[in-house]
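Chemist: take this sequence and fold it.
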Amino acid sequence: MSIQSIVAIMDKLCSLHESLYTLSKEKTDMLKEGDTQSLQTLLIKERKHIQAISQLDREREKQVTNWFQSKGIPANEPTITTMLENIQSQEEKQQLEDVFERLLDVLAGLKQQEQLNQELTQQSLQFVELSLDMLQPSMKNMNYGKPNTNQADQGQKRSVFDSKA
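Modeler: You can find the predicted model right below:
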């Protein structure tokens, strides 16, 4: 297994994550505007990106495991970091390290953007709940008795016709 195939897969992962980051920024704008129709469409695109990323990541894991096996290096955790420690060629090591750092940068930005989106979604949800609470009548006011009467007052009132039997 060559390092070049792993670098190519990681480069594709970077591209997909960058595209997902762009979608995440668009989602922020849609959340601010309250455009639910466009948001639905965007979420479908986002889901497709995530599926493609998952598939590529499985392929990357398989390639890295194969690389460790082909080099005869026992690895409990076949990771890119462990791989960087075992690469002999400086050029290949530099290529892999560059694409790895690029991926980490994109992931950090994506994580930050998604946290912002989550906060905006929470605020929108709180606003909707507050609006619903204001529109729904309070259960304390829902009764069938006369307004402004107390139970103690009702016993002391006498009728106009007071009769004793």
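Chemist: CA atoms for contacts and neighbours, from now on please.
Modeler: OK.
Chemist: kindly list the longest helix within this structure.
Modeler: Using DSSP state H to define each element, the chain has its longest helix at helix 90-135.
Chemist: who does the helix or strand that comes right after it touch, helix- and strand-wise?
Modeler: Moving toward the C-terminus from helix 90-135, the next helix or strand (DSSP states H and E) is helix 151-156. For helix 151-156, there is no helix or strand it packs on, judged by 3 or more CA pairs under 8 Å, 6 or more residues apart in numbering; DSSP states H and E.
Chemist: helix 151-156: how far from the chain's middle?
Modeler: Counting by CA atoms, centre = their mean, to the nearest Å, helix 151-156 is centred 59 Å from the centre of its parent chain.
Chemist: and this one, so I can compare the two:
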Amino acid sequence: MSVHTLIDLLEQLDTVHHHMLDLAAEKKKVIIANEVESLIKIMNQEAKLVKQIEILEQKRAVSAQQYLRERGIKSELNLNLTELSRLVFDVEEKKRLLAIQEKLSETLQKLKRANELNQKLIEQSLSFIDLSLDILVGRPNQDVTYHHPADRSGNMARSGLFDSRA
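Modeler: Predicted coordinates for the structure are as follows:
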């Protein structure tokens, strides 16, 4: 086995992560449009891609271990790509390995930023829903007017149908 198998697996990982990045962009649109059904479909697609990534990651780890054994290294260390590239002596293979490492790293950073943005959008949507519920259901009277702390005779019941802050 050569380093080509490892490079091919890394390229496949990059491709799947690009699909995740595309889904993240779609997810952003449906979050903004408040399309819950579409969001669920996207999340199901993401789950399938995550399974693919897990399988490719396992294959990558096995491939890296095989490469190390073929080089006479019996260690079971889980080396990262930079460390592994130090054991690749063919200049072209090393360049390809480092290039795909950089490409995959950039893709992962983009995906991380997209996921962080989507998380913030979801948090904002939930805050808006909570505020809307508070406006619709109404706040309890004690939140609006002053009551002396010793005065327990004030109405403690919420005036709405349910406590949205629970």
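Chemist: with the second structure overlaid, report how far the longest helix of the first structure is off on average.
Modeler: Once fitted to the second structure, helix 90-135 of the first structure is off its aligned match by 0.6 Å on average (mean CA distance after the TM-score superposition for the first structure).
Chemist: quick check: that helix aligns to which part of the second structure?
Modeler: Alignment of helix 90-135 of the first structure against the second structure: residues 91-136, by TM-score structural alignment.
Chemist: look up how far residue 29 of the first structure lies from residue 100 of the first structure.
Modeler: 29 Å (CA to CA, to the nearest Å).
Chemist: so which of the two has more stuff around it?
Modeler: Shown here are residue 100 of the first structure and residue 29; by other CA atoms under 10 Å, residue 100 has more neighbours (19 against 14).
Chemist: now that one: how far from residue 6 of the first structure?
Modeler: Distance from residue 100 of the first structure to residue 6 of the first structure, by CA to CA: 10 Å.
Chemist: residue 77 of the first structure too?
Modeler: Distance from residue 77 of the first structure to residue 6 of the first structure, counting by CA to CA: 16 Å.
Chemist: the more surrounded of those two?
Modeler: A direct count of neighbours by other CA under 10 Å for residue 77 of the first structure and residue 6 places residue 6 higher, at 21 against 10.
Chemist: that one is in contact with residue 61, isn't it?
Modeler: No. Assessed by CA atoms under 8 Å, residue 6 of the first structure is found out of contact with residue 61, at 9.1 Å.
Chemist: got a list of what residue 78 of the first structure touches?
Modeler: Contacts for residue 78 of the first structure (CA atoms under 8 Å, 6 or more residues apart in numbering) come out as 61, 64, 65, 68.
Chemist: what about it, helix or strand, and which?
Modeler: In the assignment (DSSP H and E), residue 78 of the first structure maps to no helix and no strand.
Chemist: ditto for residue 15 of the first structure
Modeler: Using DSSP H and E, residue 15 of the first structure falls within helix 3-33.
Chemist: okay, and the next helix or strand after that helix goes to which residues in the second structure?
Modeler: The helix or strand immediately downstream of helix 3-33 of the first structure is helix 36-71, counting by DSSP H and E. Under TM-score structural alignment, helix 36-71 of the first structure corresponds to residues 36-71 of the second structure.
Chemist: quick check: buried residues in that stretch?
Modeler: Applying a neighbour-count criterion of 16 or more other CA atoms under 10 Å, one finds 38-39, 42, 46, 49, 52-53, 56, 59-61, 63-68 buried in stretch 36-71 of the second structure.
Chemist: now stretch 108-123 of the first structure
Modeler: Those would be 110, 113, 114, 117, 121, for stretch 108-123 of the first structure by 16+ other CA under 10 Å.
Chemist: count the residues that sit near residue 135 of the first structure.
Modeler: Counted with other CA under 10 Å, the neighbours of residue 135 of the first structure add up to 9.
Chemist: hang on, I meant residue 21 of the second structure
Modeler: Counted with other CA under 10 Å, residues neighbouring residue 21 of the second structure total 21.
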